[in-house]
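J.: Got a predicted structure here, sequence first:
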Amino acid sequence: MSAQYDLVIRGGTVVTAADQFTADIGVVDGVITALAAKLPGGAEEIDATGLMVLPGGIDAHVHLDQPTSDGTKMADDFESGTRSAAAGGNTTVLPFVMQQKGSSLRACVEEYHRKAEGNCYTDVSFHMVVSDPSPQVLGQELPALVRDGYTSFKVFMTYDDLVLNDAELLSVFDVARREKALVMVHAEGNDAIKYMTTRLETEGKTAPYYHAEAHAQIAEREATHRAISHAQLTDVPVVIVHVSGRDPMEQIQWARKRGMKVFAETCPQYIALTKDDLKGLNMDFEGAKYVCSPPPRDSDSQAAIWEGLRDGTFDIFASDHCPFYFDAPQDTGKDNARARTSFKWVPNGIPGVETRMPILFSEGVSNGRISIERFVALTSSNPAKLYGLYPQKGTIAVGSDADFTIWDANKKVTIRQDILHHGSDYTPYEGMQVTGWPVRTILRGETIMHEGKITGDRTRGAHLKRDFSGMGYP
C-alpha cells in the first residue's frame, strides 16, 4: 500500500502566532494537507517528540551580493547567504536589489535574478532600493515593477551615494501610494551625521567607537519624525527599519496613536550589543566588527526595544544581515587602510541571518520576556503578512507551504564563528551563549538543514512574487 503523505512530522508541539498544540502534520507535493492527532504513514517520517515545530523563519531584511561604492567586498553571495539562513532556521529571505545612481531599476532587478538563479537554498523575494528616482524610474520602471510583484522598496535618508532629499522622498512616496506599494525607510539624518563626523574628526576622535557618537539617536529620531511626516502628507504606509532605541520608537508610537499606518522593525544588535562593543579591546580597531547603522545604543535603549517587542510597537524582528569580511586582501574588508584613518570609512554592516532567531528565542522566550507565539509572529508570521506572502508562508495550516523549523528549546549553544555558515570571517556575537536552537529546517517538505549540516540543494530555492495584502492599503 502506497503512503498517503510524502512527509509526516509526528508528535511535535506545533506553534503558530496564535496558539500551540500537539499534532501530526501531513505534507503532499510541498504543501500542508493535514493536521491531526494521528495521521497515516508517510513516505518520510520525522519524529519531533519533545521538540517545537514552527513555521519556517522569514528574514525580511538581508543584503546579499550587493555592490559597494568604495570597493569593499560583501562577504555573502546568494549561495552562502541562503545557506547561512537555512542553518539558522529560515526558509525565506528578502534581499535588496540595490539600484546604483544612473542605473535602470529594471536592469538592476534582472541582474539580481541572474545572481540568485540556481544559488538559493531558501526561497527569496526581492525588495528594491530606489537611489535614483529619475522621471524614467518614477514614471515607468517603478510602477511596472510593483505590478510585477515587487511590492516593497527602500529609501535612504543617509549615505551620500544613496540619500534622497525631501522632495525626492515625497515623489517616491507618491508613486508608492498610487501603486499600493510599501515603503521601507532607513531613517537617519544625513546632515546631522556629517556635522557630528566632522566635529569628532576635528577633535581627533577617529576610532570605530565614534561611529556610534556620529550616528546619534537624535539623528535617528529626527529622521523618523520626518519620514512619518512625509508619509502622513502623502497618505502612504511606511516601515521604519532597524529601529535602535526609545527616541525613534516614541515617534512611531505617536504616529500610531493618530491612526497612521506606520510599521516598525528591529534587529538582534539592538538587544544583544551596545555601543561599548565598538570600543573593541581598548578603543582599538576591533570595534570595527560592530559598526552598523544605526549603531547599537545603551542599556536603556535595550530595555526600550524589549518593551516594543512585547507591546506590539515592533511588527518584525529582522537581521539586517549586511556581511563584510573583517580581514580581507587588497583592502576589501572592514580592516582597510582608509578605515584605519577614520570611523567614517568603516563599511557599515554586520552578519546576523543565522543567529537572528536563536538570539531572540534565547533572550526573549527562554528568559521569559516574550511568549513563543510572539516569537513566531515577529520572526515569521508578521513578515509574511506585511510583505504579501501570507498564508502561503508564515503559518502552519492546511494549504500553506510545508516550511518548518524544528526547534529544540532546551539546546544550549555557544555562538562561534567556526560553527556558522555565512561568508564573513567573524561573528559579532562570538562567545554568546544561547538556549534554544533550530535542529532541522524544512523547505516545501524537503529537509535543507539537519543538526547543523546543510542537506538541501542550492537550486531548490524559488523567487516569490508578492501581492498587496497586509501592506496597509484598503
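T.: Now that the structure is in, tell me what you want to look at. Just so you know, these numbers come straight off a predicted model, no measurement behind them. Numbering: from 1, shown residues only.

J.: contacts, neighbours, all on C-alpha from now
T.: Fine.

J.: Name the helix or strand for residue 359, please.
T.: helix 356-360 (DSSP states H and E).

J.: Let me know the next secondary structure element after that helix.
T.: Counting by DSSP H and E, what follows helix 356-360 is helix 372-376.

J.: And for the residue nearest to residue 211 when sequence neighbours are not counted, the neighbour number?
T.: Closest residue to residue 211 apart from its sequence neighbours, by CA to CA, 6 or more residues apart in numbering: residue 343 at 5.7 Å. A count of neighbours around residue 343, defined by other CA atoms under 10 Å, yields 26.

J.: Does residue 343 touch residue 212 like I think?
T.: No - using CA atoms under 8 Å, residue 343 is not in contact with residue 212, being 9.4 Å away.

J.: got the contact list for residue 441?
T.: Going by CA atoms under 8 Å, 6 or more residues apart in numbering, residue 441 touches 56, 86-87, 89-91, 403-406, 447-450.

J.: Reformat those residues as a markdown table; add secondary structure.
T.: Formatted as a markdown table, the contacts of residue 441 follow (DSSP: H, G, I helix; E, B strand; the rest coil):
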| residue | secondary structure |
| --- | --- |
| 56 | coil |
| 86 | helix |
| 87 | helix |
| 89 | coil |
| 90 | strand |
| 91 | strand |
| 403 | coil |
| 404 | strand |
| 405 | strand |
| 406 | strand |
| 447 | strand |
| 448 | strand |
| 449 | strand |
| 450 | strand |
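
J.: Below is an additional structure, to be compared with the one above:
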Amino acid sequence: MSTPFDLVIRNALVATASDSFHTDIGISQGRIVQLGKQLNRGIEEINAEGRVVTPGGVDAHCHLDEITSGPVRMADDFNTGTRAAVCGGTTTLIPFAAQQRGQSLRTAVEEYRQRAHGQAHVDYAFHLIVTDPTPEVLEHELPELIAEGFTSFKIYMTYDDMKLNDGQILDVLSVAKQHGALAMLHAENADCIQWLTRKLLAAGNTAPSFHASSRPMLVEREATHRAIALAELIDTPILIVHVSGKEAIEQIRWARALGLQVFAETCPQYLFLTAEDLGTDNSYHGARCVCSPPPRDTANQEIVWNGISDGLFTVFSSDHAPFRMDGTQGKRPDGREVSFDRIPNGVPGLETRMALLYSAGVLEGRISLQRFVELTATNPAKTYGLHPRKGTIAIGSDADLVIWDEGLRTLRNDDLHHNVDYTPYEGMQLRAWPGLTLSKGLVLWRDGQFQPHPGHGSLLACGPSSLIPTQRQA
C-alpha cells in the first residue's frame, strides 16, 4: 500500500497566474508533491468542490513593528500582523528592516530579525531601508547583505529622517546594479511638500483634509520622473512603490515606451479610497486615511484600475502601516489631535488586500482570475526572488493555499484580526473571503476561526529578482 499524503485537497478548481484546472492536491511535509485526479488517500482530506483555490498571497510591501519616533508606535508586531495576513489569505510577507541615521545597516537587520523571531505565523523576508549610505554601508554591508538573501531595498525621496538626495540615490542604485539587487523608490518631491506644508499651516489649514493639498499629484509626478532618470543614468531596473494616479502612471508608461526597465506597484487605497475620505472640514476623522501619496479622486481610481488590468502594475501590495486612532501612540500622538503634517502616515490593509481585489476585480469582471493571482502572489514572489517556492501551485512549491468562499459579506473592523482599531474600508460590501488558508500545509484559518502557530513562519533568503536581466545576476 502506498504511503498516504499528509493532506489531500480534493476537487479543487486551481487558479495560477497562467491557467485554471480541476485537480486534487497532494501535500506532504509542507510541500505540494502531486497534482492530479483521484489521488491516493491523505491522512487528512479537505473537499474544495465548487470553490476556487489560489496560491497564498505574497504581500511584498508592509510595515510591522518598525521603530518610530516620539510617542508613536505601530500597532501590529509580527504576531498580530501575520495573524491578520493569514485570516485574509496572505501566507508570505516582506516587511522592512529600516536603518536609522547613524546606525549600521547590519545592526538594523539583526534588530528586526530579533523582533520577528518566534512570533510569525507565516514565512517572511525583509526588504532593507537604506537611510544612511555611508562608505561602509555601500562598500561592505549592503553587498554582504545582498549576498545573504536581502536582495531588495527601499529608497525614500521624502520624509526628513529617511530621504536620500540624488547623489546618494545614485550611489545606492550603483550598488544595486553591481550586485543584482532591486531598488524600490518612494517617489515624492520633499522640497515641494515642505513648501506647500509651510504655506498651508501659515494659513491655519491644519485639518487632515489638507494632507492631500500638501501632496498634489505633481510632486509624485516630478519625483517619479527623477527616479526614472537616475535609474536610466545607472542603467538598472527600479520599482516605483504605491503609485496613486494618472500623472505618475504617465511617467512610467513614457519610460517603458523608451525601453527602460521601470516597474510599478499600487495598493488598495488607490482603488477604494479618495481624497474625500480625508474629510472636507475640520473633522479629525479623516486622519484614519492619511497616507502618502494620498488617495486621489474617482477618475484616478479608474486610471489605476486600467493599470491593474492592462499590465502596467507588476504587484499589488497593502502598504500596511498600522496606527491606532485611539490611545496615545497612533494617529493622535500623546492623545492629541495634531496638524496634518504630524499625523502618522499609513493605513491598515494586510487582511483586506486579497478580498478587496478578488471581489471588485475578479467577481466584478475587471480582471481575470489569472491576473489576480499574478498581482497578489506570483509576481511578488518572482519580483523579490521567492518563486517558485512561493506564489504558485506547483509540485515542489510550499503548500501555501487559499480556498475561497464566495458570497456577500459586509466588511467590519470588529471581524478583523489586526491590532488596529479601524479599517478605512468599513462597511464595504465584499463578494468573497478566504474560507481556508494553509501555510506550508498547515491549516491556520478555517471557517472564520484562526488557529495560531507563532513560530511556524521562518525568515526566508531571497534570490535575484526576475525583473533583473539574467546577465546581471552573475
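T.: Received it, and whenever you're ready, just let me know what you need. All values reported here derive from a predicted model rather than from experimental measurement.

J.: The aligned partner of residue 400 of the second structure in the first structure and residue 214 of the first structure: what is the separation?
T.: When the first structure is aligned by TM-score structural alignment, the residue opposite residue 400 of the second structure is residue 403. As defined by CA to CA, to the nearest Å, residue 403 of the first structure lies at a distance of 42 Å from residue 214 of the first structure.

J.: who's more crowded, these two?
T.: Remark: of residue 403 of the first structure and residue 214, residue 403 carries more neighbours, 31 against 22, as counted by other CA under 10 Å.

J.: quick one: the more buried one and residue 172 of the first structure, what's the gap?
T.: Applying CA to CA to residue 403 of the first structure and residue 172 of the first structure gives a distance of 34 Å.

J.: try residue 444 of the first structure
T.: In this view, residue 444 of the first structure and residue 172 of the first structure are 36 Å apart by CA to CA.

J.: cool, and residue 242 of the first structure?
T.: The spacing between residue 242 of the first structure and residue 172 of the first structure, counted by CA to CA, is 20 Å.

J.: okay, which residue is most central for the first structure?
T.: Centroid check for the first structure by CA atoms, centre = their mean gives residue 61 as the closest residue, at 2.7 Å.

J.: Contact partners for that one?
T.: With contact taken as CA under 8 Å, 6+ apart, residue 61 of the first structure is in contact with 93-96, 318-321.

J.: now the strands: where do they sit in the stretch 251-400 of the second structure?
T.: With strands called from DSSP state E, counting those that start in this stretch, the stretch 251-400 of the second structure shows them at 262-266, 315-316.

J.: now, of those strands, which is deepest in the fold?
T.: strand 315-316 (a mean of 29; mean count of other CA atoms under 10 Å).

J.: outside of that strand, which residues touch it?
T.: With CA under 8 Å, 6+ apart as the test, strand 315-316 of the second structure has contacts from 59-60, 264-268, 374-376, 379-380.

J.: want to try CSV for those, with distance to residue 146 of the second structure as columns?
T.: What follows is these, written out as CSV (distance: CA to CA, whole Å):
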residue, distance to residue 146 of the second structure
59, 20
60, 17
264, 22
265, 22
266, 25
267, 26
268, 30
374, 25
375, 25
376, 24
379, 20
380, 18
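
J.: quick one: which two of those are the most distant?
T.: 268 and 379 (16.6 Å; CA to CA).

J.: Tell me which helix or strand the residue nearest to the centre of the first structure sits in.
T.: Per DSSP H and E: strand 57-62 holds residue 61 of the first structure.

J.: mind listing what residue 469 of the second structure touches?
T.: Contacts of residue 469 of the second structure (CA under 8 Å, 6+ apart): none.
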